[in-house]
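Trainee: Sequence first, predicted model second:
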Amino acid sequence: MLMVQSATRMLLLTLETLMLWFMVQQQTADHGCKSRVALVLIDGLGDVSIPSLGGLTPVAAAATPNLDALAHAGVNGLMDPVEPGLACGSDTAHLSLLGYNPRIYYRGRGAFESLGAGLAMSPGDIAFKSNFATLDKATGIVTSRRADRHFEQEGPILCAALDGLKLPSFPNYEVRVRYATEHRCGVVVKGRGLSGNISGTDPLKDNRPLLTVVPLDNSEEAKHTAAVVNELSQEMQRILTSHPLNVRRLADGKNVANVVLLRGCGIRIEVPTFFEKHGLRPCMVAPTKIIAGLGLSLDIDILEAPGATGDYRTLLTSKAVAIARALAAPLDVPPNVFVPGEYDSKPGWPGGYDFGFLHIKAIDDAGHDKAVMLKVKAFEAVDKMIGQLAHLLWQAESGGNVSYSICVTGDHSTPVEYGDHSFEPVPFSICCLKDFVKAIGGESIIAATSMDTFKLPHVSDEGFESPERIDVGKRWARATAGDPVTSFSELAAARGCLGRFQGSEMMGIIKNYLQLY
C-alpha cells in the first residue's frame, strides 16, 4: 500500500511539473517573446536618515545613475519584507519574498547555513548557524562574537579539527562541521531523538556571557537535545583552545577562535519547490552560505561565480556574468522532474532559467560594521554592477527572442546608526530592460559599459563628503512607467505606484509585471 501511495504521489508531482512547463511554453507562444527577470537582492539595503550625510540615507547619498534610471523607467514601491514593524532576519525575509510564509515554513536558520556549506541533512538532523568567536575563559564572557572577519585560511583548518568530534556522554551522535564564509561555519548533529526546539549559546552581542542551551518546550526530546548541545559546545572549546593555530594567534596578539557560538537550531524544511509554486525555472548566485542553503531548500540551482565571496572582497562583475549567462540560455526543452529523495543530486535545468536571483551581502556588512562611507561607496559599486548586468542582458535580448526585466530590492534594513537589523521598509523597483536602456541614454550608452572587474573600495568615514547625485529625472519630462519616481531610495520609492506592500506579495508583482512584456 505504501509503495502504491508513493508511486501515485510521484506521478502526480510529475504531471503537475509538466503542466507548469506547458503553461510556461504556452505563454511564450501566446506572446511571441518569453520574459525573464534578474532579481538583485541587496542584503541590508534600507537605512535611516544620517546627520553626517545631510539627513540622507546611504543609498540616497550615493551616486547611483543606473539604479536611478531603473527606478525612473520602471515601477516602484516600499516593501515590508515580512510585515510592518518587524525587524526580520535574512532567512525569514528571503522565505517571505520568495513566497513561503515564514510563520508556517520556518524551522530555524541553522539548516540553511549547513546546507549552503555543503553538509547533507537527513530528517531528524539538527543544524546551527555558527560563529568562530573569542571567549574569556576566566569570566565566561564572549569578548568578540567574530574572532576575525578574514578567516578564510584558518576557518577550514579549525572546521577540519572539529568535524567528526565525539561526545563522551553521547557516543551515538555524529557531529559534522563545515566552513562557510568569513567567521562562520555550519554545524550538524545527526542521531535519534533530537529536537530543533532549543535555544543557543550565542549572546548576540559582544561582552556578554556565553549562554547555556535550554529546551524551549517540556518535551523529553528538547531536554535531551539541550544536554547534547551543551556538551558539544564544551568539547568544541576544548579542541579549539589547544589547537596550534590558536596558540599561534595568541602569540601574535590576535583574537583566538576558542569557541563556536551555536544559534538558530533548525531542521531541514519540506516545502513545494520554487518551480512548483511559481512556474519559473530558478537559479541563484549566493556565496553567502545561509542564502545558498535556503535556495537549495527551495530546489533553486546555485550557480558558480568565480571570485564572488559574500563579503567586502567579492567580485560583483562575476555575479552579473553568471546570472546573465544563465538567463541567456535557451528554454527549448522541458525541465527535469523533481523526484523526492533525490533533491541534492538533481542536475540543473537543461534548458536554462527564467528567474535569476543575485544576492549581494557587502551592504549588510557595512551596516553591521557601522561604516557610513563604506555603505555609500558599496552602493556605488552595486550600481556599477547593475550597469554591467544590463549590458549583458541587452546583448542577449538584442540577439534573441527574449525580453528581460531587472528588479532590485532588499531583504531588510541594517542602519549604520544601529549596526543591526531594523524594521524600516525597503525600496522596490522593477523595470523592463528596453525602458532602462532609454532612461540611461540609449543603446550607445549601454553598449559602451565597461565589463572590467572591480573590487569594493577600502574606505573610512574620515573626511567624507556626500557625492553629487545625478538627477536622471531631468533627462526625461515624465517617468516612463507611470509613477513619479526618478531616483532609487527609501523616500523616493514611497511615491511609487505600487504603494507600500508586504514581501509575500513580491513574487506576484514580479510575475504580473513579466506578463506585460
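Mentor: Perfect, I can see it now.
Trainee: alpha carbons only for contacts and neighbour counts from here, please
Mentor: Will do.
Trainee: List the buried residues in stretch 5-14.
Mentor: Buried residues in stretch 5-14, defined by neighbour count with 16 or more other C-alpha atoms under 10 Å: 10, 13-14.
Trainee: can you give me how far that stretch is from the chain middle?
Mentor: For stretch 5-14, the gap between its own C-alpha mean and the chain's C-alpha mean amounts to 32 Å (C-alpha atoms, centre = their mean, to the nearest Å).
Trainee: all helices for the stretch 251-400 of the chain, in order.
Mentor: Using DSSP state H, counting those that start in this stretch, the helices of the stretch 251-400 of the chain run over 274-278, 289-297, 316-328, 362-368, 372-398.
Trainee: what about versus this one:
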Amino acid sequence: MKYLILVADGAGDEPIKELGGKTPLETANIKNINQLAKKGTVGVVSTVPEGIAPGSDAANLSVMGYDPRVYLTGRSPLEAASIGIDMSDTDVAFRCNIVTLQGEGAYEDLTVLDHSAGDITTEEADELIKAVNEKFGNELIQFYTGVSYRHCMIVKNGETDYVLTPPHDILTKKVREYMPKGEGADFIYNMMKESYELLSKHPVNIRRVEKGLNPANSIWIWGQGKKPQLSSFYDKYQIKGATISAVDLIKGIGICAGLKSVDVEGATGTIHTNFSGKAEAAIQQFKDGMDFIYLHVEAPDECSHQGDLSGKISSLELIDEKIVGPVIEYLRSTGEAFRFLVLPDHQTPISIRTHAGKPVPFVLYDSSKETEADESKGFNETAAAASGLFFGNGYELTDYFFGC
C-alpha cells in the first residue's frame, strides 16, 4: 500500500459574492480531485484545536498526525530544524520575515503593505539577512537565511513570553498597535525599528524600487519557541515517508518527525512554483521505496494573503492538473493499492487575507475500496458539510487514513 497526503495550503474559504456565492474550491476546475471524491470519502475535519491560533504550524502538525496541544512549541523552532540549525534546549527561535512597510514619519506610523516583500528571491534575501546579522548579531543573537521572505533568529538563553504578531495578520494596518509587547521585548522592537533605516538604503532594495518591486525594508520578528520534541513518524505508523514542500516550516516538521525532506528545483511557495517538479519528486520517491509522501503546496495560501482571487483559483487548478493527475496516473500504473488524502491545512479566506480556524473539507480515496461514483461528492466546503462526516481533530483523520 502506498500513501499520499496532499495539503493545498489555505485552500479553504467562505462563499464569495463575485463567485455567485460559491467558494474557490467550488469554482475551480479540479476534475482529478473531484473524481477521487466521487469514488471515495468526503468530510470535514478540524485541524486546529480550540484556543490555538490557526497557523500552519499547528495545522500541519495535526494533519501529519501530531496533537498540537502536545507537540507545538512555536513555528520557528520547526523552521530552524529545516535550515539545519542545531538548537540547544535553552535556545529560542524566532521567525524573521523581511516585509514591506509603507508610509511617512515614525516607524510606528508606517503600514504593513506586504508580509513577503513581493515574494523576494532567496538570493536577494540572503544579502539582506547577512546585513541584518552584521548589524545586530552577537554572541547571543544570530540570524539565519531561510527561503524567500522566511528567515530565522536564534537567541541563546532566550525567553518566549512576548506578544508578537504575524505580519500576514495585519496587512494594511499601522505598525503602532502591533509592536512587540512583554517584559524585555524592547530589544526586538529596537532591531525591527533600526532595520528599517538599514534595509531601506541597501543596494538590493534600491534595485528593487527601480524595478517597481516592493522593497524588503524591515525585519518583522514573531513566532517564538523552543526546540521541539516530536515522536518518530515511523514508530507511530510503521511507514517510511518523505515531505515535499518549499516551506521551511513543513520541512522542519518532517525532519523532526524523522521523515526525509525532498527539495524540488524551482519550488517557491508561490503560484509560480514548480508544480510538475513536485509531482515528479513524489513519483520518484515512491519508485525509490518510500511508502508515504506528505506533499505540501503553499500557493493557494499565498494568493489568499495577497487578496488574489483569480490566482487562488488558478493555483487549485494547477495543483489538480500538474500534481494530482500525474501522480494518480503513476500510482494506478503500478497495480499496487494506494490511499490519497487531499485537504487544506486551514482556511485562508480571501475576505480577511489571513488564516481562520474553521473546519476544512477533505477527500480520502482508497483504490482498494473504490465505490460507485456519486456525482454529489466533490472537494469543496458544501459537499463536505453535506456528507455528515466530521473529525474533531486532524490527527484523528490521519490515524484513520493509515489505519482504516
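Mentor: In hand now; what should we look at? Owing to the predicted nature of the structure, the values given are computational and were not obtained by experimental measurement.
Trainee: Mean neighbour count and distance to Phe151 of the first structure for the helices of the stretch 251-400 of the first structure - can I get that in a markdown table?
Mentor: A markdown table is the format used below for the helices of the stretch 251-400 of the first structure (neighbours: other C-alpha atoms under 10 Å; distance: least, C-alpha to C-alpha, whole Å):
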| stretch | mean neighbour count | distance to Phe151 of the first structure |
| --- | --- | --- |
| helix 274-278 | 18 | 33 |
| helix 289-297 | 25 | 15 |
| helix 316-328 | 23 | 21 |
| helix 362-368 | 24 | 15 |
| helix 372-398 | 23 | 21 |
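Trainee: between those helices, which one is nearest to Ser199 of the first structure?
Mentor: helix 289-297 (18.9 Å; C-alpha to C-alpha).
Trainee: so where in the second structure does that closest one end up aligned?
Mentor: Across the second structure, the stretch matching helix 289-297 of the first structure (TM-score structural alignment) is residues 248-256.
Trainee: average distance between the matching stretch and the first structure?
Mentor: Once the two are superposed, stretch 248-256 of the second structure sits an average of 1.7 Å from its aligned residues in the first structure (mean C-alpha distance after the TM-score superposition for the first structure).
Trainee: Tell me how far that stretch lies from the chain's centre.
Mentor: Offset of stretch 248-256 of the second structure from its chain centre (C-alpha atoms, centre = their mean): 10 Å.
Trainee: Then stretch 230-238 of the second structure?
Mentor: Stretch 230-238 of the second structure has its C-alpha centroid displaced from the chain centroid by 22 Å (C-alpha atoms, centre = their mean).
Trainee: follow-up on the earlier one: for Leu119 of the first structure, find the nearest of the helices of the stretch 251-400 of the first structure.
Mentor: Within the helices of the stretch 251-400 of the first structure, the stretch nearest Leu119 of the first structure is helix 289-297; the backing value is 9.6 Å (C-alpha to C-alpha).
Trainee: what does that closest one rub up against?
Mentor: Taking contacts as C-alpha atoms under 8 Å, 6 or more residues apart in numbering, the residues outside helix 289-297 of the first structure that touch it are 90-91, 94-95, 109, 111-117, 129, 180-181, 268-271, 284-286, 301-302, 344, 359.
Trainee: let's see 7 Å
Mentor: Contacting residues not belonging to helix 289-297 of the first structure are listed as 112-117, 180, 269, 286, 302 [C-alpha atoms under 7 Å, 6 or more residues apart in numbering].
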